[in-house]
Each structure stands twice: as structure tokens, then as C-alpha cells.
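[1] Okay, predicted coordinates and the sequence, questions at the end:
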Amino acid sequence: MKKRNIKNLKLTLWSATLAVMLFTACHSPKNAGPDYSWVYDNIEFDMPKVKEPVFPNNSINITDLGAVADGQTLNTEIFAKAIDMMVAKGGGRVIVPAGIWMTGPIVMKSNINIHLEDGAMVRFSDNFDLYPLVESSFEGIMTWRCQSPISGRDLENIAFTGNGVFDGNGQAWRPVKRGKMTANQWRNLVKSGGTLEDNDSYWWPTEQAARGYIISNRNNLPQLETYEEFLEIKDFLRPVMVSLINCQRVLLDGLTFQNSPAWNIHPLMCQDVTIRNLTVRNPWYSQNGDGLDLESCKNVVIYNNNFDVGDDAICFKSGRDKEGRDRAIPTENVIVKNNVVYHGHGGFVVGSEMSGGVRNVHVSDCTFMGTNIGIRFKSTRGRGGIVENIYISNINMIDIPTEPIRFNMFYGGKAPVLDNGESSTSLIESDAPSVPVTEETPLFRNIHVKNIVANGFGNAALFMGLPELKLENVVLENAILQAPKGFSIIDAEGIVLKNVKIIRDSGPALTIFNSNNITIKDFDFNKNVAEPGLAVSGRSSGNIDIQKTDFNNPDKDILLVNGATNETIGW
């Protein structure tokens, strides 16, 4: 009797399980993907769920329209025709099968998903004539640039999905510095054509591109006025590879974006953006070879991506100087989770064009390997704007050439490491006199960083504000930072260090200069170094609260110089 009851119970449970499975299969959304709800866990601010695009069940394969995958034939008109056909049906997928598909610029339209199947590579032509000058944005300024290989403006419901590759053919556009190549690589590059500038140390692909460099006073943004003037240096005006302006419900999922002429992916003034499962690549020596530049965007999630690029990897911006302040559109409500960055000038970066502000940002569970800087905040006088409410946690960093964490309000447009290996930022800049605080003064405040493990080859960390407007209310908690030199805090206020350990080879473990209201609790440092654990400098430094148990030998562990006195320290 008992065996029969057990058998009946098993049959009943199996029937119930089967019924649940059948119900789920019948009532679940078609093609339901992985559950990404974890992305919204443990967010410190009110983060709305990002809306993803939804498409009608229409599709067309570009081969049905005569596309040729020989890597030579231009398929520009085929892509345009396929997009238009899907638009006429109310939207759908443009399918790109395996093969190498050469094309000119692709102009997106609303309700379109370009889907690259396994083995598909879309490579953009290196014929500059296919990329007319258009009004666009670069480095936070509206200007004339060559049309981007992928562009979309004022769209909604767009996507790029699949497992294929978009290749921007960037080597045809980019200049190269001699110091970034081996002798053999440089010799072969020069033999390929182009022209040289700066005492033959800087290669340009065409004479027109080199002339634009000279006319622009060796900057990226030429100070020209008319379309005709820009047209004379067209080759110099490299486009970003993916330019999406004022678009809503945007999805980039699963693809590789590589070899961009300038920045790789640039959403500008977009809302409801999902960027996941991407591989974003550029050669390490690529000038302006950023990975992702998110500018003046709202409600964004960025997760499960790999970056290996020539400039900043994941970078948040909001316009430059007066133009950015007048636009007044911050980058806000953004989640960055579970990303890996290999080479890059910075792993996670804010600035330097942040004049419209950046706020409500969560960054967690990321790994940065060999980025010049790990966590990087940069700005300068003239920018204005407010960066606030940033929450960063669970970041692991290895082999960082400069600082794992850097706040630098004196950013001058240079990479953190110059081609000769020297740092481009000098702490002497902190001695600059104060200037009046105006709308042009940038403000960084209310930034929380915790659970950090890092080693670097420069300083353990650098927190540097402006003399006239301090870096405000930054909390660093649960951090182990190892580097040849220690941690410097300059022109800052309201800094809290809690459970921070500094392992340095020489110099003070922590230097505080012209800073106030600093709280240091459970601070640890290696004692096998002759220099003290804490050095305080500057007459304006004050109200530095420390624990006796952290510095139990004050004569050896604490150094007061340059006007700092015993009254500066509070026990």
C-alpha cells in the first residue's frame, strides 16, 4: 500500500511538473533571452528599468537583395534597401550572414535591428569619398566631421545584435606616433605612404590630414568657421564609428566593434540604452581610440562587456565648456556592471568634457588589467558642471602604470603616460593660485568608492581638486593599494578613508596638502619604509581626524611640514 501511494505521488508530482513546463512554454515570451534582472540589484539611487526595443516579426537577409561577401564589392545600397524594406513593413531585422561584407556608411532608421550572424564581418570602406562632411559632435562640441560608418539621429527602437563583427577600417584614418611602434613597424608604415610631421615622429595617412593637424594647432578641434574651410582638411576630420544622436530605446548586444577611425561607440543625448555582451577593440596605439563615450544620456545599463582600446575604455561625458553648460543635459541614471578592461587610458572614466554634469552612476564588479589609470575623474578650469552621486564598488585592478584611482581637476588633454613613459601630470600644478569661482569651475562631490584591490607602478592614488573649489565628500572604504609611491590628497575637503591599506616602496604612505575635514579610520601601511605613514603639508590644511591606534608612534609615523602644526591633527 505504501509503495503504491509513493508511486502515485511520484506520478502526481511528475504530472504537475510537466503541466508547469507546458504552461511556461506556452505563455513565456517568444525568444525570451537570459534573465538580466540582477543588473538592477543593490543600486544606491532610484534607477528606472531601462526600456529595450521590441521589433515586429519581419526580417530580410541581405543576400536576398544581391549582397556579395567577397570583401571587395560595396554593399552600401543593399544595406540601405534592406533597411527601407523593413521600415515599410513597420520594422524588423536586417540579417547579415557569415562572410566579409564591404560597405560604405550605414544610416539607421527607427524600428530596425541589424543582426550579424556567426562569422559575419561588416567592414567599412577606406574610400574617404564615401564619407561626406556632416554636422556632428566630437569631444563635446558640435562641429563638422566625416560621416560615421554607423549613424542614427532622432530615432527610436533600434538595435545591433548577434555574434558578428563591425570593423571600421580605422588604420586608413588614424595618425600614428613613432614612439608607439617598433622600429620595423614604423619603417613599414612609412613605406606604405602618407606623410610625416613633428620632426618625422608623427605619421599621417594623407597630406590633407597632416595639413588639418597643423591648421588645428595640433589639437583635434580646428577653430574654423565655414563648411568650405572644413572641407579643405576633410581627411583630418576622423569620425567616431558608431554615432547615435537623440535616440530612444537602443540595444547593442553580443557584437564586436573594432578598429574605429576615432572613438568607437558614441551615444549622444540618448535615452534607454542597453549595452551588453560586447567586445570593443582598438589597437593600443590608436589616437583617440576610445571604447565607449556615453554623452548626455539618461537611463543606461552597461554590462558583461570586454574592452581593449587605445584611449579611455568606458567614459562618461556631457559636453564641453559653454556649449555643454548651455545644453544642460547630464549623463544620469547609469549602471556599469561586470565589465573587463584590458588596455586603455582609463578603465572607468568621467570627463574631461563633463560641463552638463554627471550624476547617479553605479559601477561595480569590474576588472581593469593594465589600464593606464583604473578609476579616473578628470576636468579643468573652464568646464563647469557638477559630477555627483557616483557609487563604485568591487573593482580589481592589476598592473596599473600610474594611479589605480585618480581625481585630477587640472587635466590638460594629455594621456596619463607620455610616449617616453613619463607621467603627464605633475603635483606641482597644485601650487597654482586660486581664481574666482564661477560657472566655469567644475565641481566633483559625493563620490563613494569601496572594496578595491589594486597594484600600480606610480602613486597608490591621487585625489586633487582645485584651490578655489575643493574636491568634496569622497569616501574610500575597504581598499588595498600597492604602488611604488603613496596616496596624495590635494585641495580636497570632506574626504573619508576607512579601512584603507597602502603598501608603498618609498615616501609617505599618505600625503595631505591644503585639505580640510579629513577623516582617517583603520588606516594601515607597511612599516618597513623610512618615510612616515602620514605627511601633512600646507597652512590651510586642518581638522584632520586620525586614530591613535593607526599611528602609535607619532614621532616616526607623522610628518608636519610647510605650515602644518600639531593643531592640524585631531586624535
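    Yep, it's here. Numbering: from 1, shown residues only.
[2] Please count neighbours and contacts with C-alpha atoms only from this point.
    Fine.
[3] Just confirm Asn339 contacts Val301, I think it does.
    No. Using Cα atoms under 8 Å, Asn339 is not in contact with Val301; the gap is 11.4 Å.
[4] In terms of neighbours, single out the busier of the two.
    Asn339 (24 against 21; other Cα atoms under 10 Å).
[5] Tell me the spacing between the most centrally placed residue in the chain and Val334.
    In the chain, the residue lying closest to the centroid (Cα atoms, centre = their mean) is Ile314, at 1.5 Å. In this view, Ile314 and Val334 are 12 Å apart by Cα to Cα, to the nearest Å.
[6] any residues in contact with both of the two?
    Counting by Cα atoms under 8 Å, 6 or more residues apart in numbering, Ile314 and Val334 have no contacts in common.
[7] Go ahead and measure how far the longest helix along the chain is from the middle of the chain.
    If you go by DSSP state H, the chain has its longest helix at helix 2-27. Relative to the chain's own centre, helix 2-27 is displaced by 50 Å; criterion: Cα atoms, centre = their mean, to the nearest Å.
[8] A further structure is provided below for comparison with the first:
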Amino acid sequence: MKHTLTILSLTALVFASSASYSQQGAKPWPSKLPVVKAPVFKKDTLSIVSFGAVSDGITLNTKSINDAIETSSKKGGGVVVVPRGLWLTGPIELKSNVNLHLKADAMLSFTKDLSQYKLLSTNWEGLAAIRNQSPISGTNLVNIAITGKGIIDGSGDAWRMVKRGKLTESQWKNLVASGGVLSDDEQIWYPTESSLKGSKVKAAGVIAGGKTADDFAEIKDFLRPNLVVLAKCKNILLEGVTFQNSPAWNIHPLMSENIVIRDIYAKNPWYAQNGDGLDIESCNNVLVENSVFDVGDDGICIKSGRDAEGRKRAMPTQNVVIRNCVVYHAHGGFVVGSEMSGGANNIYVSDCTFIGTDIGLRFKTTRGRGGVVENIFIKNISMKDIAGEALLFDMYYAAVDPIPAAGENRQAPKVQVLPVTEETPSFKNIYINNVVADGAAKAIFIRGLPEMNIHNIFLENMTLQANKGIEVEEARNIHFKNVNVISKDTKPVVNILNSNSIFFDGFRYKEGAALLFNVKGDRSANISVANTNVKGAVNQTEFSQDAKNQSLTIK
């Protein structure tokens, strides 16, 4: 049976009228969203047992599972069943028109024998690279699925390095005693000498200068694969399954379209380096719903290639609906970037909960990326115990953990104005409504570039409890409407540096705040405060670093 898809043209979206938004140039939540339908498969069923698979945790079932998938596809497709039990396997390659279905209590456990994974040309963090073959992969396929109630375990502990600062002293001692090798400073554990050697190679695995897979044999173990990579595929369904313990990223749709991901659980240890949950890269027409993420890096992430390669690919991630998801530990709950050089647009995120993530809503990029991120709609977000910022927009991403380690001293980036080129990224036209955060280090952080301000950001109906309030740098046309910031540090509640057209309407804060607005920089201008009881603060305004008193108006 052929897959059918209905997608409503986004160019024909009808936006409901809203006086409060139209006065500011913002848009309300669209009345119509993309609609993506899951693929449908033939009912013909094959069991991997019929092809010789043995559930004893010892037998390597790679050939049996792949033979079942290949046979099903050649017969026109259907369902390949993994029964209950523990099935040890090497890499699995999906085929068109096949639904790989894991029964309840079925576990696909990928072998820790790294020699079973061949080096091949693929993609890593937005660049063409040599990596080890993914445990599950598919390229140029149509109508594929992984469904059921079982577990897919990538045996990531055999691959990944571990930072000492992320473990207790007892955990660290046990890890070191298990084998492996340490970095020169003894702060990072590597599972093998090959992995340690790869850590010392700049841009390890990146294809350049005519290099082939053979050139990377000595550092093979360092080139960790993503658990599931589906590249250039059409009509994908991931449903019900637990994806856990990945060597690197957990689930990675790449340059694919018409994707439904629902009721899944993506799980990695919190210390898992590059252990993202879901990375949607250069994909079109995606639905993610009713899923849970508890991982070691970003939870749900939007990407579209890196730097010049991403711009040349020119495939934005677009028409994405994310709803009713929960993210526990992660560097970010919902994330865009930092590899967003192909752009991202028409993304809709609603009714999600972030608990214990480093950052809640995280937009990150840096000079050199290029790309435009725009038309992002987010509403109904609940957060609790956020270690860093509840909302973050940062164009100085430095590829470090969002929360500094104990004793780590980070310097603010040097601000300089550079020419605007194709390498200059842009964040604009982002609409976020109805957010509650119970606990964060900082409520809102917005930092653009002096040559390319973050602009046209509309934040409405929020209650954010945090240690620190709002910080805005190098931004333009930022609207805070009915935002309540309850911060412990009230000197100041709002810090503004070299930003223009910043509007506060119905702003609330903790009564008795030491200083409400601190305005800095000679380029700060047109800051407006309306419908706000500024008299609740001990000091209303303070100006420094050549900021002018008339840059802020209280109505």
C-alpha cells in the first residue's frame, strides 16, 4: 500500500487577528499547521527467528536480522518482528517498505566488538566525515519504520569518553579500574588507545584533502557513530520504542522528509558526551509528539548543516511540529543550532515540559555559520529546576558545556564589529507565549552580534522564577508583554547593553527590587516601559558606558 501525505501549504496559512500582536508586528499561533501522516505497511510478517536468530545474548545475529529485512523488502515489504528476548547484533541496515517491529520485552543489544562497525563516509555535526557505521541506518529509502514496545541499546559505554568532573569520586575510580586509558591531564577517560589518539587529532574524521576511510584506521574507535541515522529517506515512522545508550547522537534524521516520531523514549546517561536525544537535520515535514527525552546533550534539536557545507547544501529544516513532549536531563530542552547554516523556519513547539535541563529554550549559533532561523512559534512550555537560562538566544556559541564546571572561569567574548557576509547568522521572527519556569539560574538571556542583532523576538505571558533576571545585548525589536520575573538578584532585574527598540508592556518583578533597569552602551536607544509599576523598585534606572538617559522612556 502506498504511503499518503497531506501537507498544508504554509504560504497559505491564515493567521487569526490579534490586536495586541498586530500593534507590535507580531503574529499569533497559526490557525493551521503542517499535517504529516505515517506510512502504512503490508501485513506480511517475518520473524527474525525464521532466519536463524538466537536470543541468548551471545550469538551475533547481524546476518539473521539483515536477511529478514532484505527478504521482506524484496517481497514488497511488510513487518519484520523481533520477539521478546535479548538479541545481540552488529549493524542493521533498514530497507524500503519494511517496519522493524520490536515486541514488548525485546531488546536489540548492539555488540561492543567495535570491529563489527566499518568506517564509511557519512555526516558528523553538519560536515562530511568518516565515521563508524551506525548501529541502525538507512539511506535513500521509502516507507520505513521502527515500532513496538522494545528497547534498542547502542552499547555506548564501549565508545564514549567520560569527563572526570561528571562522575562522583567512587564512580570515577570504578571506571578507571575497568580498563581504558586517561588523557594526559587525567581528567578524561577513554575506552581505548585508539580513542585517546583520535582526541588529539584536529577535526578528526572530517573529509578533506582527498582522505579516505583508510586514513582514519588508527583513530577508528574515536569516530563514534550515531545510534540511528536515516539519510535522504522519505516517509519515516518511529513509534513506541526506547532508544538508549547511544555512542553519540541518539536519533538522527538527515535530509529526509515526511517523518512521524511519537511515543518514543530517548535515553542516555547524563554524562554522555554528544549524547543528544533527537537531531532533526535538513528535514522537511516532521511531527514529534508524546515522547520523552533524558539524555547527555541537547534533547530535541533542530539543525541544517555547518558553515560553508551547510550553506552549499541549502536544505533548511522546516515545517516541523513538536508537541506534548517531556525533556529531563539535557543541555537544552528544545534547541536550534548551533549547526544551522542551511536555515530553519516554520517550526511549531507546544505543550512541552522541561525538568532539570541545563537550558530550557536554547537558540545558539556563532559567526561562520551563516543561515537564517525565522518563523519559530512556541507556546505552553513548563520548566522546573533549570540549571542555566530558562530562555537563551546566543550568537557567541563556543562549543562548551552550557554550565561551567566547578572552578572553571569563562571570559565573556570580545565584542567587535565585523562585515556582514554569507557567514553571518541571523535569528529573527520568534514568537514565544505562555511559559512558566520554577527555578533557573537566569530567566532570559539574549546576545546578538553588533553587525547582526537578534531581532523581532516576541515574548508574552511568562512567569519566570530565577536567580537572575533578564539580560539583553546587541538586540533589536524585542517585546516583553505580560512577563513576570521573580529574581533573587535584583540589582538589576533587567540589564540592557547596546540594544535598540526594546519594549516592556505589563512587566512585573519582585517588589522592592534594588534596581529595575540598568542600561549600558551608546547604542542603546528606544527602550519603552508601559503599564508597569516602576515605583516598586528602590531605583528605577541606571545608565552607564555612555548610555543616555533619554534612551529609556517610562509611560
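    Received it, and whenever you're ready, just let me know what you need. All values reported here derive from a predicted model rather than from experimental measurement.
[9] After superposition, what is the TM-score?
    Superposed pair, TM-score by TM-score structural alignment, normalised by the length of the second structure: 0.92. Supporting alignment: 529 aligned residues with a Cα RMSD of 2.0 Å.
[10] if we can go back for a sec, residue in the second structure paired with the residue nearest to the centre of the first structure?
    Using TM-score structural alignment as the criterion, Ile314 of the first structure maps onto Ile300 of the second structure.
[11] what do you get for Leu462 of the first structure?
    Alignment note (TM-score structural alignment): Leu462 of the first structure maps to Phe445 of the second structure.
[12] That match: helix or strand, and which one exactly?
    Per DSSP states H and E: Phe445 of the second structure is located in strand 426-447.
[13] from the chain's centre, how far out does whichever helix or strand comes after that strand sit?
    Toward the C-terminus, strand 426-447 of the second structure is succeeded by strand 454-466 as the next helix or strand (DSSP H and E). Distance of strand 454-466 of the second structure from its chain centroid, counting by Cα atoms, centre = their mean, is 20 Å.
[14] residues in the first structure aligned with the helix or strand just after strand 454-466 of the second structure?
    Using DSSP H and E, the helix or strand that follows strand 454-466 of the second structure in sequence is strand 468-473. On the basis of TM-score structural alignment, strand 468-473 of the second structure is assigned to residues 485-490 in the first structure.
[15] which outside residues touch the matching stretch?
    Identification of contacts with stretch 485-490 of the first structure by Cα under 8 Å, 6+ apart yields 430, 458-465, 502-515.
[16] which among the residues you listed end up buried?
    Neighbour counting over the contacts of stretch 485-490 of the first structure (16 or more other Cα atoms under 10 Å) leaves 430, 458-465, 502-505, 507-515 as the buried ones.
[17] In this structure Asn123 of the second structure contacts Ala129, no?
    Yes. Counting by Cα under 8 Å, Ala129 is a contact partner of Asn123 of the second structure at 5.1 Å.
[18] What span of the first structure is stretch 321-337 of the second structure aligned with?
    Using TM-score structural alignment, stretch 321-337 of the second structure pairs with 335-351 in the first structure.
[19] Going by residue numbers, what spans are helices in the stretch 251-400 of the first structure?
    321-327 (DSSP state H, counting those that start in this stretch).
[20] To clarify, my last question referred to the stretch 51-200 of the second structure.
    Counting by DSSP H, counting those that start in this stretch, the stretch 51-200 of the second structure has helices at residues 62-74, 169-177, 193-199.
[21] Packing partners of the next helix or strand after the longest helix of the first structure?
    The first helix or strand that comes after helix 2-27 of the first structure along the chain, using DSSP H and E, is strand 59-61. Judged by 3 or more Cα pairs under 8 Å, 6 or more residues apart in numbering; DSSP states H and E, the packing partners of strand 59-61 of the first structure are helix 76-88, strand 92-96.
[22] Could you rerun that using 7 Å?
    strand 92-96 (3 or more Cα pairs under 7 Å, 6 or more residues apart in numbering; DSSP states H and E).
[23] pretty sure Ala441 of the second structure contacts Leu391?
    No. Under the criterion of Cα atoms under 7 Å, Ala441 of the second structure makes no contact with Leu391, lying 10.6 Å away.
[24] quick check, distance from the host helix or strand of Ser501 of the second structure to the centre of its chain.
    Secondary structure assignment for Ser501 of the second structure, by DSSP H and E: strand 500-505. The offset between the C-alpha centroid of strand 500-505 of the second structure and the centroid of the whole chain comes to 29 Å, using Cα atoms, centre = their mean.
[25] Would you check the span in the first structure matched by that strand?
    Mapped onto the first structure using TM-score structural alignment, strand 500-505 of the second structure covers residues 516-521.
[26] mean per-residue distance, the matching stretch to the second structure?
    After superposition onto the second structure, stretch 516-521 of the first structure sits on average 0.7 Å from its aligned residues (mean Cα distance after the TM-score superposition for the first structure).
[27] do you know how far the nearest residue to Ser338 of the second structure once chain neighbours are set aside is from Gly371 of the second structure?
    Spatial nearest neighbour of Ser338 of the second structure, chain neighbours left out: Thr365 (4.4 Å); criterion: Cα to Cα, 6 or more residues apart in numbering. With distances taken as Cα to Cα, Thr365 of the second structure is found 9 Å from Gly371 of the second structure.
[28] Next: Ala106 of the second structure.
    The spacing between Ala106 of the second structure and Gly371 of the second structure, counted by Cα to Cα, is 42 Å.
[29] Met464 of the first structure touches Phe410, doesn't it?
    No. Look at Met464 of the first structure against Phe410 with Cα under 7 Å: they stay out of range, at 8.2 Å.
[30] Identify the residues contacting the nearest residue to Tyr509 of the second structure once chain neighbours are set aside.
    Excluding its sequence neighbours, the residue lying closest to Tyr509 of the second structure (Cα to Cα, 6+ apart) is Val485, at 5.0 Å. Val485 of the second structure makes contact with 463-465, 469, 508-509, according to Cα atoms under 7 Å, 6 or more residues apart in numbering.
[31] Brilliant, that's me finished.
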